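Trainee: Need the 3D shape of this:
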Amino acid sequence: MSKSKIRNDKTCLNCRYVVENRFCPNCGQENTDTRKTFHHLFFHFIEDLTHYENAFWKTIKNLLFKPASLTKEYLSGKRLSYLAPVRLYIFISFITFLLIAIFPSEINSPEKTIEKESTITTKNKSFQNTISKNDSVKKSQTASNEEEEEFQDFGYDSVEQLDSIQKNAPESKKLTDFSYWANRKFQIVKDNNSKGELLEKFISSFTHNLPKVLFVFMPIFAFSLWLFHGKKRWYYFDHGIFTLHYFSFLLLLFLLLFLINKGLTPFSESSLVSFIQILINFIGIGWMFYYFYPAHRRFYGETRFISFIKCSLLFFINFILVSIILLLFAIYTFINLH
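Mentor: From the prediction side, this is the model:
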């Protein structure tokens, strides 16, 4: 409850109704002073986001350690004691985006800069041989097997070499427009990034895109639940609430593991800290995979065997679907790399 001072004037500022206590009996607005300090503004923001008075921590505790309890409580009508499912997911997503953005990337470390400069130097040296290779292409209409492989894969030394070969090679040996675009894009990325940099960029992209992937995938996941359960007993809305809570759990646990790993990384040289880090990740990822089974069984009220079969099928189907979505995100990330 707000600790703001109650106004002496008993007329509601919103609807002009007479207010005897703290809240207007007509519209529900709190009858407190409208001018607030920054301190009040900050904590009011936190309270609005988290429904601060016990609801937030109670929601987080149940979400992490009591699978499906929030969904059952919400659908039974007990909604004021916990954060609403949509607000919960938005809040966790907001914190995840914020904290991931705060931590700096290590892509541009000095060692990698030296490695990148070495790669560029190698590229410049290799380009000196491009003219002689182009001359051999012009003189002969029949390429050797080694040359044919070069047209078929990403085995070029530089973008300039690829452009020159595509321009001067016989028509029968030129790449298609799409193959040329794909080869050129790959070559640009390869010329400007070492293998370590590419790996880090993809990992960084994955962590930044995970909330987006989950958001895109949620209605698909809820639809798969709808297909596997009785249409008369369960509405799509019920599956949607279950999905919101389940994905909030996944995102929250991912965020906790991310923060723990970031916090322990500076001390990773210690064997004890390294062991603790591995143990925490093992437990966290294991709980992340196992969580769906008890949540599904408790919410849908099915036997252990039936629930296990459905969970296995749902996991397999959705694993394929989410892999496709992640692959599309990976392709999108690669296209936008420089």
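
Trainee: Please count neighbours and contacts with C-alpha atoms only from this point.
Mentor: Will do.

Trainee: Please tell me how far the closest residue to P211 other than its chain neighbours sits from S69.
Mentor: Sequence neighbours aside, S93 is the residue nearest to P211 in space, at 6.4 Å (criterion: C-alpha to C-alpha, 6 or more residues apart in numbering). According to C-alpha to C-alpha, to the nearest Å, S93 and S69 sit 21 Å apart.

Trainee: which of these two has more neighbours?
Mentor: Taking other C-alpha atoms under 10 Å, S93 and S69 do not tie; S93 has more neighbours (20 against 17).

Trainee: and for whichever helix or strand that one is part of, what are the contacting residues?
Mentor: Taking DSSP states H and E as the criterion, S93 maps to helix 85-102. Helix 85-102 is contacted by residues 49-50, 207-208, 211, 241, 244-245, 247-248, 251-252, 255 when judged by C-alpha atoms under 8 Å, 6 or more residues apart in numbering.

Trainee: could you redo the last one with a cut-off of 10 Å?
Mentor: Residues outside helix 85-102 that contact it (C-alpha atoms under 10 Å, 6 or more residues apart in numbering): 48-51, 56, 59-60, 70-71, 74, 79, 82-83, 204, 207-212, 214-215, 240-249, 251-252, 254-256, 258-259, 262.

Trainee: From the chain's centre, how far out is stretch 82-91? Work that out for me.
Mentor: Stretch 82-91 sits 17 Å away from the centroid of its parent chain (C-alpha atoms, centre = their mean, to the nearest Å).

Trainee: Then stretch 31-46?
Mentor: Here the centre of stretch 31-46 is set off from its chain's centre by 33 Å, with C-alpha atoms, centre = their mean.

Trainee: go on, stretch 199-213?
Mentor: Relative to its chain's centre, stretch 199-213 lies at 6 Å (C-alpha atoms, centre = their mean).

Trainee: Equivalent analysis for stretch 70-89, please.
Mentor: The answer for stretch 70-89 is 23 Å, by C-alpha atoms, centre = their mean.

Trainee: what comes up buried for it?
Mentor: 70-72, 74, 81-85, 88-89 (16 or more other C-alpha atoms under 10 Å).

Trainee: on that earlier part again, list buried residues within the contacts of helix 85-102.
Mentor: Among the contacts of helix 85-102, those classed as buried by neighbour count (16+ other C-alpha under 10 Å) are 50-51, 56, 59-60, 70-71, 74, 82-83, 207, 209-211, 214-215, 240-249, 251-252, 254-255, 258-259.

Trainee: Proceed likewise with the subsequent sequence, for comparison:
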Amino acid sequence: MRALRKTKNCLNCHTPLDEVYNYCPLCGQQNDDKNVSFKELSRDLFENFFSFDSRLAHTFFPFFFKPGELTKKYNEGKRFTYANPIRLYIIVSFFYFFVLNSMMGDLTREFSQAFDTPEADSVKTAIQNEVEFNMDSIKNTPPIMVSLDGDSLAEGDENSWPLKNWQWKLLYEKLNDNSISEQALYDSLKIEDRGAITRLTIKQIIRIYKRDKETLVSEIVQNLSVMMFVLIPVFALLLKLMYARRKTLYVNHLIHTIHLHTFAFLVYGVAIVFVHWIFESEEVHEWIMMITVFTVFIYSFLSFKRVYNQSWKKTVLKYWISSWFYFYILVFAIVIELLISLLIF
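Mentor: Sure thing, here's the model as predicted:
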């Protein structure tokens, strides 16, 4: 931590200050001169935010090679010696979601370019002809009647969801026409009398198809980072329930959870770099991903063993139960995040 650049007078209220004053006795403002050169400001920012000092060096070995040791030391009160877990998580998660976003953007561009080739155009034409044929077949088929509270409704009647056959056909034909705006295409479907959910669904289908896919993917990844940040306290609560008899404070489980996620993000981020930008062999990609998943799995298990110091049998059981619960929570959260991202895009 850098020393304060003290001034002779408070910069806020101009009260005279002695050298020993770290704060103004009148207004309480810190006695620190912020009017410094860009070089000094950059150095301070680098040192304060990234903690590029002895704490980072002390954090390195236990974080990578002694799973759970950093959590134990931090929860024991040895906090000034090691990097702040939240700051460490922010730095590593920024790296992980940056490379994830870059990879997804590259894949989206590659997919879009592949879809614009002559071969892809022929496939799209064949699909369109098949769809038109099926639409004509459906239109020429006698309506299917279903009974509903004594009334008879034909398939394709006003109560169908979200669109009738002719509306789907019109939507498919006009989606690729860039001269038609999103609003004009939406208005042509004549669904003003439909429910709010139906109108919102169709409007989002048009918007997603018409707009830049890279932007959509980028927003999904950004929302994913927020979702993971929200899930960390959830996993900590799960650990609190799993180890309820130990009377461990919730914040201690939270620190453990932050360290686990930080390690996982770092390993997965490095794996993405190797898979997407360095190695081209699919076989190498498979090996890298297998090693990555195995590394995170073993690291997390050993961290459980060291932090909670229970028998191997109890550790295996609780790790297995908490992992499966968290897996289902994670899948559910990802589905919700995708739906929300598509709705607000």
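
Trainee: I'd like the TM-score for the two structures, please.
Mentor: Once superposed, chain against chain, the TM-score is 0.68 (TM-score structural alignment, normalised by the length of the first structure); 304 aligned residues with a C-alpha RMSD of 4.8 Å.

Trainee: picking that back up, the helix holding S93 of the first structure vs the second structure, average distance?
Mentor: Taking mean C-alpha distance after the TM-score superposition for the first structure, the mean distance separating helix 85-102 of the first structure from the aligned residues in the second structure is 3.1 Å.

Trainee: Translate S225 of the second structure into the numbering of the first structure.
Mentor: Applying TM-score structural alignment, one finds that S225 of the second structure aligns to P211 in the first structure.

Trainee: and the next element down the chain from whatever helix or strand that match lives in?
Mentor: According to DSSP H and E, P211 of the first structure maps onto helix 195-228. Using DSSP H and E, the helix or strand that directly follows helix 195-228 of the first structure along the chain is helix 236-264.

Trainee: which part of the second structure lines up with that following helix?
Mentor: Residues 250-278 of the second structure are where helix 236-264 of the first structure lands, counting by TM-score structural alignment.

Trainee: ok, now which ones touch the most centrally placed residue in the first structure?
Mentor: Nearest residue to the geometric centre of the first structure (C-alpha atoms, centre = their mean): L210, 1.1 Å. Neighbour list for L210 of the first structure: 93, 96-97, 216, 251, 254, 326, 329 [criterion: C-alpha under 10 Å, 6+ apart].

Trainee: max-length helix in the second structure?
Mentor: In terms of residue count, the longest helix belonging to the second structure (DSSP state H) is helix 312-344.

Trainee: Could you check that one and say which residues are buried?
Mentor: In helix 312-344 of the second structure, counting by 16+ other C-alpha under 10 Å, buried: 315, 318-319, 323, 326, 330, 333-334, 337, 341-342.

Trainee: Mean deviation, that helix versus the first structure?
Mentor: Helix 312-344 of the second structure sits 2.1 Å off on average (mean C-alpha distance after the TM-score superposition for the first structure).

Trainee: Would you check the distance separating that helix from the middle of the chain?
Mentor: The chain centroid and the centroid of helix 312-344 of the second structure are separated by 14 Å under C-alpha atoms, centre = their mean.

Trainee: Same check on stretch 230-238 of the second structure?
Mentor: Using C-alpha atoms, centre = their mean, the offset of stretch 230-238 of the second structure from its chain centre is 15 Å.

Trainee: To what extent does it diverge from the first structure after superposition?
Mentor: Once superposed with the first structure, the aligned residues differ from stretch 230-238 of the second structure by a mean of 1.4 Å; criterion: mean C-alpha distance after the TM-score superposition for the first structure.

Trainee: hang on, the earlier thing: can you tell me which of the buried residues of helix 312-344 of the second structure lies nearest to Q113 of the second structure?
Mentor: L342 (22.5 Å; C-alpha to C-alpha).

Trainee: doesn't I206 make contact with the closest one?
Mentor: No - between L342 of the second structure and I206 there is no contact, the gap being 11.3 Å when judged by C-alpha atoms under 10 Å.

Trainee: contacts for stretch 305-319 of the first structure?
Mentor: Taking C-alpha under 10 Å, 6+ apart as the rule, stretch 305-319 of the first structure contacts 217, 220-221, 224-225, 227-229, 289, 292-298, 300-302, 304, 320-321, 323-325.

Trainee: Out of those, which end up buried?
Mentor: Burial by neighbour count, 16+ other C-alpha under 10 Å: within the contacts of stretch 305-319 of the first structure this picks out 217, 220-221, 224-225, 292-298, 300, 325.

Trainee: Throw the buried residues of stretch 70-89 of the first structure into JSON lines and include distance to I120 of the first structure, thanks.
Mentor: JSON lines is the format used below for the buried residues of stretch 70-89 of the first structure (distance: C-alpha to C-alpha, whole Å):
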{"residue": "L70", "distance to I120 of the first structure": "55"}
{"residue": "T71", "distance to I120 of the first structure": "55"}
{"residue": "K72", "distance to I120 of the first structure": "59"}
{"residue": "Y74", "distance to I120 of the first structure": "58"}
{"residue": "S81", "distance to I120 of the first structure": "60"}
{"residue": "Y82", "distance to I120 of the first structure": "56"}
{"residue": "L83", "distance to I120 of the first structure": "53"}
{"residue": "A84", "distance to I120 of the first structure": "53"}
{"residue": "P85", "distance to I120 of the first structure": "51"}
{"residue": "L88", "distance to I120 of the first structure": "47"}
{"residue": "Y89", "distance to I120 of the first structure": "44"}
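
Trainee: where exactly do the strands run in the stretch 51-200 of the second structure?
Mentor: In the stretch 51-200 of the second structure, the strands defined using DSSP state E, counting those that start in this stretch lie at 145-148, 151-154.

Trainee: what about the closest residue to N22 of the second structure other than its chain neighbours, how many residues close to it?
Mentor: Leaving aside its sequence neighbours, N22 of the second structure sits nearest to N31 (C-alpha to C-alpha, 6+ apart; 5.1 Å). Look at N31 of the second structure: counted by other C-alpha under 10 Å, it has 24 neighbours.
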